[in-house]
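With the input below, show me the fold.
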Amino acid sequence: MESRQVPETTRAEVLAVCVVAGLHADPGKVGVTAIDKRPVDGPVKAGPLGLYADVQADRKHHGGPDKAIYVYAQEDADFWSAELGRNLPPGWFGENLRVTGIDVNAAVIGERWRIGDTVEVEVTSPRTPCQTFARWVGGQDEPGWVKRFAAAGRLGPYLKVLQTGEVRAGDRVAVIHRPDGAPTILESFRRSRG
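Okay, the predicted model is just below:
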């Protein structure tokens, strides 16, 4: 597959780096959830399995090398904040990185980003909303959340860490490689849904 350098037209950056604040009881199969992510100050190490001090309770569906870091855009959070009528701070979507200035749902599978000075990541897959996420958002207060979130197409991608290092709020995010012909995060999600 051919690839090309993508010219920079915007200033994309990390607004917040989030790790698990605590495990919460959850009626799902695992019994607990680690979706409660909150911003931390200073640099955080990013390694092959994600951010230092972060954890995933359901490792069958989250985490591992291909889902080491989950990213959500402030622009998408602003959309949902208006839809839901409430503030949605960094970490609310269970994301590890809240970013701005980059359309994360238009990223293609295999696209590579440099975050800060050293960290390189690869876009691997879209987030698939689940019932744990629905319960976290508000369960009965937001009926049909999984379908609503999926239909909006504001999913956010999972990233694989190719080059380890530290990430922090304020780090620049630059697209350094974009394979030609690869599906976007949104296209990949919609294809998987049939």
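
switch to C-alpha atoms for all contacts and neighbour counts from now on
OK.

what secondary structure does the most centrally placed residue in the chain sit in?
For the chain, the residue nearest the mean C-alpha position is V71 (2.2 Å; Cα atoms, centre = their mean). The three-state assignment at V71 reads strand, by DSSP: H, G, I helix; E, B strand; the rest coil.

To compare with the earlier structure, here is another sequence to fold:
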Amino acid sequence: MDTASVLAVCRVHQLLEDPGSVGVTAIDKRPVDGPVRVHKLGLHGDIQASRIHHGGEDQALYAYSQDDADYWAGELGRALPPGIFGENLRVAGIDATNAIIGERWKIGLDVEVEVTSPRTPCATFQRRMHEPDWVKRFTEAGRVGTYLRVVRTGSIEAGDHLHRIFLPTHGVTIGKWFSDPTLEAMEALRDADADGEIRLQPEYHEEFEKLGRRLGA
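I've put the predicted structure just below:
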């Protein structure tokens, strides 16, 4: 299938003071040189300050596409180096936002990951970007990137090839579910999960209930 690459592997550089509920944030991710071990909970040496909202096996890694970063560089009029979005992986040749929920990628020689859910912007992210109304702008643009579940551990580094090795048949993308969740998309995801084609994280079922109530299903 498609071949792409990892431009940078990023992990926390330092914890920053933050007025949020935890008091610090680990959003300051920066590229690292050489191979980095990938565990079920993410990159070796990386952390999440707020484990309630970030991390866990279903959000072990966060990938953001260079094309989306280039879009924002044009909008904001400044360079946006790898890690600025809090991403662990800056990727090229693959559209993380339009990845199909449940699709799988092979990175390098042995790591396999699974696309799980979109990134929801928060106030900490807005403070990181130093842009007024950033949460609103990021949401409206819908260029959110994707969280990844680690299916097979190993080591990765910048320059590794990235191959899409499995595509679910339901067709619902990360961007579609984030920007325009519909009953049709919900039913497609629910059926794929029930059939064992994909494994949705528990939060999806909570979203399904809310969507059903809102749309009268």
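
residues touching the aligned partner of the residue nearest to the centre of structure 1 in structure 2, list them.
With TM-score structural alignment as the criterion, V71 of structure 1 lines up with A63 in structure 2. Neighbour list for A63 of structure 2: 87-91, 96, 145-148 [criterion: Cα atoms under 8 Å, 6 or more residues apart in numbering].

Next, work out how far apart the residue nearest to the centre of structure 1 and I115 of structure 1 are.
With distances taken as Cα to Cα, to the nearest Å, V71 of structure 1 is found 12 Å from I115 of structure 1.

related to what we said a few turns ago, and the match of V71 of structure 1, how far is that from G56 of structure 2?
From A63 of structure 2 to G56 of structure 2 the distance is 15 Å (Cα to Cα).

Give the buried residues for the lengthiest strand in structure 2.
Using DSSP state E to define each element, structure 2 has its longest strand at strand 3-12. Neighbour-count burial for strand 3-12 of structure 2, with 16 or more other Cα atoms under 10 Å as criterion, is recorded at 4-12.

what's the answer for stretch 124-132 of structure 2, then?
For stretch 124-132 of structure 2, by 16+ other Cα under 10 Å, it's 124-126, 128.

quick one: contacts of it?
With contact meaning Cα under 8 Å, 6+ apart, stretch 124-132 of structure 2 is reached by 18, 20, 25, 27, 84-85, 133-135.

Inside strands: which ones of these?
Of the contacts of stretch 124-132 of structure 2, the ones assigned to strands by DSSP E are T25.

Can you select the buried ones among the contacts of stretch 124-132 of structure 2 for me in PyMOL?
In PyMOL, a selection of the buried entries from the contacts of stretch 124-132 of structure 2 looks like this (16+ other Cα under 10 Å):
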select buried, resi 25+27+84+85+134+135
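
Export the contacts of stretch 124-132 of structure 2 as JSON lines, with columns for distance to K40 of structure 2.
Compiled in JSON lines, the contacts of stretch 124-132 of structure 2 are given as follows (distance: Cα to Cα, whole Å):
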{"residue": "D18", "distance to K40 of structure 2": "27"}
{"residue": "G20", "distance to K40 of structure 2": "27"}
{"residue": "T25", "distance to K40 of structure 2": "21"}
{"residue": "I27", "distance to K40 of structure 2": "19"}
{"residue": "I84", "distance to K40 of structure 2": "23"}
{"residue": "F85", "distance to K40 of structure 2": "22"}
{"residue": "D133", "distance to K40 of structure 2": "34"}
{"residue": "W134", "distance to K40 of structure 2": "31"}
{"residue": "V135", "distance to K40 of structure 2": "29"}
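
who's in contact with P126 of structure 1?
Listed by Cα under 8 Å, 6+ apart, the contact partners of P126 of structure 1 are 105, 155-158, 185-186, 188-189.

Over to A25 of structure 1?
Going by Cα under 8 Å, 6+ apart, the list of residues near A25 of structure 1 reads 31-33.

Check H24 of structure 1 too.
By Cα under 8 Å, 6+ apart, the neighbours of H24 of structure 1 are 32-34, 36.

what's the closest of the residues you listed to Q163 of structure 1?
Taking Cα to Cα as the measure, Q163 of structure 1 sits nearest to A34 out of those, at 25.0 Å.

Check the burial of the closest one by counting its neighbours.
A34 of structure 1 has 20 neighbours, counted by other Cα atoms under 10 Å.

Pretty sure C18 is one of the things it touches, is it not?
No: the pair A34 of structure 1 / C18 is not scored as a contact, 11.8 Å apart, by Cα atoms under 8 Å.

ok now the longest helix seen in structure 1, how far from the chain's centre?
Under DSSP state H, the helix in structure 1 containing the largest number of residues is helix 74-84. Distance of helix 74-84 of structure 1 from the chain centroid (Cα atoms, centre = their mean, to the nearest Å) equals 15 Å.

Would you mind getting the average deviation of that helix from structure 2?
Helix 74-84 of structure 1, aligned to structure 2 and superposed, deviates on average by 0.6 Å (mean Cα distance after the TM-score superposition for structure 1).
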